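Q: sharing a sequence plus its predicted fold:
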Amino acid sequence: MIRHITAIQQLSRRTLTSSARRQVENKVPQKQKLFQENNGIPVHLKGGAGDAILYRTTMGLTIMGTVFVIYELVKAALPHKKE
């Protein structure tokens, strides 16, 4: 029984400490070059099309939220007359 427990412990230890099957490439230096380059593009758009879509979506939602809040404030400030 003890042999089985120690065998399971060794097996689990080997699977946890084994090297990674696939090495991940370090992309930080390329990203640093891209974002530190002085090419006139704002830093929040240097990531490409995905950044542009995310920026426009965020701006659109912000504007829609602001308009909705102003609408609700005006509606609350000027209540309807009861007839």
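A: Arrived safely, thanks for sending. Residues are numbered from 1 along each chain as shown.
Q: going by C-alpha atoms from here, please, whenever you check contacts or count neighbours.
A: OK.
Q: so which residues of this structure form helices?
A: Counting by DSSP state H, the segments of the chain that form helices are 2-17, 28-36, 49-77.
Q: can you add distance to residue 83 and mean neighbour count and give these back as TSV?
A: Shown next, in TSV, are the helices of the chain (distance: least, C-alpha to C-alpha, whole Å; neighbours: other C-alpha atoms under 10 Å):
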stretch	distance to residue 83	mean neighbour count
helix 2-17	75	10
helix 28-36	62	11
helix 49-77	18	12
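Q: residue 42 is nearest to which of the ones you listed?
A: Closest approach to residue 42 among these (C-alpha to C-alpha): helix 28-36, 9.3 Å.
Q: adding another structure so you can compare the two:
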Amino acid sequence: MYRHIQALQQVSRRMLSSSARRQVENKVPEKQKFFQEDNGIPVHLKGGVSDAILYRATMTLTIVGAAYVVYELACAAFPKKKA
């Protein structure tokens, strides 16, 4: 068991080392420029088709959920009478 703990410590040291194997290009300035551009498109839709699909799915689920809550409240407010 001690060997497993020692191996885990060694792996964690390797993972957290400060030397990167490969340098990744910083794309943040490009994204900032793209999303801050004033082209008439709302910022939540500037990501393209995937953003539009996520937005519509979120709005649909929100509306369906709100309608279901109102339905359940109405059912609770007007219970069925026992015969």
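A: Structure received. Quick caveat: nothing in here was measured; it's all calculated off a predicted structure.
Q: picking up where we left off before, closest one to residue 43 of structure 1 among the helices of structure 1?
A: That would be helix 28-36 among these, by C-alpha to C-alpha, at 6.5 Å.
Q: that closest one vs structure 2, average offset?
A: Following the fit onto structure 2, the mean deviation recorded for helix 28-36 of structure 1 is 0.8 Å by mean C-alpha distance after the TM-score superposition for structure 1.
Q: what are the contacting residues of that helix?
A: Residues from elsewhere that reach helix 28-36 of structure 1, judged by C-alpha atoms under 8 Å, 6 or more residues apart in numbering: 43, 46, 47.
Q: what is the nearest of the residues you listed to residue 12 of structure 1?
A: Using C-alpha to C-alpha, the contacts of helix 28-36 of structure 1 come closest to residue 12 of structure 1 at residue 47, 41.1 Å.
Q: residues touching the counterpart of that closest one in structure 2, list them.
A: Taking TM-score structural alignment, the alignment pairs residue 47 of structure 1 with residue 47 from structure 2. Contact partners of residue 47 of structure 2, counting by C-alpha under 8 Å, 6+ apart, are absent.
Q: in structure 2, which residue is closest to the centre?
A: For structure 2, residue 54 is the residue whose C-alpha lies nearest the centre (C-alpha atoms, centre = their mean; 9.8 Å).
Q: now that residue: how far from residue 74 of structure 2?
A: According to C-alpha to C-alpha, to the nearest Å, residue 54 of structure 2 stands 30 Å off from residue 74 of structure 2.
Q: stretch 53-61 of structure 2 vs structure 1, average offset?
A: Averaged out, stretch 53-61 of structure 2 is 0.9 Å away (mean C-alpha distance after the TM-score superposition for structure 1).
Q: contacts for that stretch next, please.
A: Stretch 53-61 of structure 2 has contacts (C-alpha under 8 Å, 6+ apart) with 44, 45.
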